[in-house]
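>>> A structural model of the following input is requested.
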Amino acid sequence: MPAPPEPAQSIRGCLDRLNQQWRQDGSMAALWQDWPKLAGPSLADHCRPLTLRQGVLSVGASHPQWRQALLYSKLQLLAAIRAAGHPVRDLRILQHHTARRSDPGDPLDEWNRHPSRTDVHGMATCPRCGSPAPTGEMAYWGHCSFCRSADLGAEAARGTDQ
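Below is the predicted model:
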């Protein structure tokens, strides 16, 4: 007969044990969790830990001014990280552009603003090729989308010839 299963544990208990293991292992998860307290609210909003390799924590800053602020407060930040029990020997400060996705909004609004909409912008004649084209394209590129495509193809061909 198999051994009886261990008694069920609460989710809270499981999460507490996981948190303790993170702390013991000196993992990035623990650093992520402590980051707002360690860096302070202003730095934490614009800078974040990226990697921890061989005791060197790489921290990314969203803008050169925030990178400068990190460099200025590097020693204090390193002391706070060590005092919290994280096994970090040194900090490496990097420029890191986070790609925060903005809310794209309603796709219908985007479609209504699209320069190729003839029902919204009307029609005109392309000054280059003389073809009828949406007025929005003329305002956006100065010519129709077919001429724009030809320009992009020519630019790409010149780039590969060099």
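
>>> going forward, measure contacts between C-alpha atoms and count neighbours the same way
Noted.

>>> near Gln95, how many other residues are there?
16 (other C-alpha atoms under 10 Å).

>>> quick one: contacts for it?
By C-alpha atoms under 8 Å, 6 or more residues apart in numbering, the contact set of Gln95 is 60-64, 67.

>>> what subset of those residues is buried?
Among the contacts of Gln95, those buried by neighbour count (16 or more other C-alpha atoms under 10 Å) are 60-63, 67.

>>> tell me the buried residues in the longest helix seen in the chain?
The single longest helix within the chain, with elements called by DSSP state H, is helix 145-161. Buried residues in helix 145-161, counted by 16+ other C-alpha under 10 Å: 145, 147.

>>> I have a second one here; can you model it like the first so I can compare?
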Amino acid sequence: MSFNSVNDILGVLQLQAKLQEQPFQRLLKCWPEVVGKVIAAHTRPLSIQRDVLRVATSSAAWAQNLTFERRRLLVKLNTVLPTPLVDIRFSTAEWYAAKETNNQPQTLLPRYHPSYLGEEINRHHDVESTAKSANAAFENWAEAMQERSHHLPLCPECQCPTPGGELQRWGVCSLCAAKGFSNNF
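Below you'll find the model as predicted:
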């Protein structure tokens, strides 16, 4: 029985990890180095399907210029990837969609929400105070909604306060308009 040193074992494990790494993940890691920082800033690899790399570009001009350079890029990329690519397709089609999915959704602070009343609800653990604070919160909300709606015109059908834009568009509030739409079908 032979004993291997820790360095030998770690070397074998690192080699196995590199071999098991997906080609697209490896491509993403080396993309800026292979194509250069300027091109990397205007491109985003999307996927590898049937040994064809799909790349989103920031403009049609970039897509066209890189299409002319794709053979040179293929040679560079194939030296880095475990399985060679057959072709590269450049398109602006998913540039903005891919960029939007990378952004985290912005969280809305409670004080900027339309239903915010400006008061904190005291949260207690017992049932009675929770019920009281819930009722108080509802009453405060109802009063605030009533104050906000005093300047709004009333819907001719249901007499509810209605934003002027809804009355201009449909002649009634959005709920009455929706009822009318559903009756037509």
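
>>> and the TM-score between them?
TM-score for the superposed pair, counting by TM-score structural alignment, normalised by the length of structure 1: 0.58. Supporting figures: 142 aligned residues with a C-alpha RMSD of 4.3 Å.

>>> returning to what we had before: include distance to Asn112 of structure 1 and secondary structure when you put the buried ones among the contacts of Gln95 of structure 1 into JSON lines, please.
Formatted as JSON lines, these follow (distance: C-alpha to C-alpha, whole Å; DSSP: H, G, I helix; E, B strand; the rest coil):
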{"residue": "Gly60", "distance to Asn112 of structure 1": "38", "secondary structure": "strand"}
{"residue": "Ala61", "distance to Asn112 of structure 1": "36", "secondary structure": "strand"}
{"residue": "Ser62", "distance to Asn112 of structure 1": "33", "secondary structure": "coil"}
{"residue": "His63", "distance to Asn112 of structure 1": "33", "secondary structure": "coil"}
{"residue": "Arg67", "distance to Asn112 of structure 1": "40", "secondary structure": "helix"}
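
>>> which of those sit farthest apart?
For these, the farthest-apart pair by C-alpha to C-alpha is Gly60 and His63; their separation is 9.1 Å.

>>> tell me, what's touching these two both at once?
95-97.

>>> got those residues as CSV, with distance to Gly85 of structure 1 columns?
Formatted as CSV, those follow (distance: C-alpha to C-alpha, whole Å):
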residue, distance to Gly85 of structure 1
Gln95, 26
His96, 26
His97, 28
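
>>> closest to Trp111 of structure 1 among those residues?
Closest approach between the shared contacts of Gly60 and His63 of structure 1 and Trp111 of structure 1, by C-alpha to C-alpha: His97, at 28.5 Å.

>>> helix/strand/coil for Pro114 of structure 2?
Of the three states, Pro114 of structure 2 takes coil under DSSP: H, G, I helix; E, B strand; the rest coil.

>>> which one of the buried ones among the contacts of Gln95 of structure 1 is nearest Ala84 of structure 1?
Closest to Ala84 of structure 1, out of all of the buried ones among the contacts of Gln95 of structure 1 and judged by C-alpha to C-alpha, is Gly60, at 20.0 Å.

>>> neighbours around the aligned residue in structure 2 for Arg100 of structure 1, how many?
Correspondence of Arg100 of structure 1 to structure 2, assessed by TM-score structural alignment: Asn102. Look at Asn102 of structure 2: counted by other C-alpha under 10 Å, it has 8 neighbours.

>>> look up how far Trp95 of structure 2 lies from Asn102 of structure 2.
According to C-alpha to C-alpha, to the nearest Å, Asn102 of structure 2 and Trp95 of structure 2 sit 11 Å apart.

>>> kind regards, and thank you for your time.
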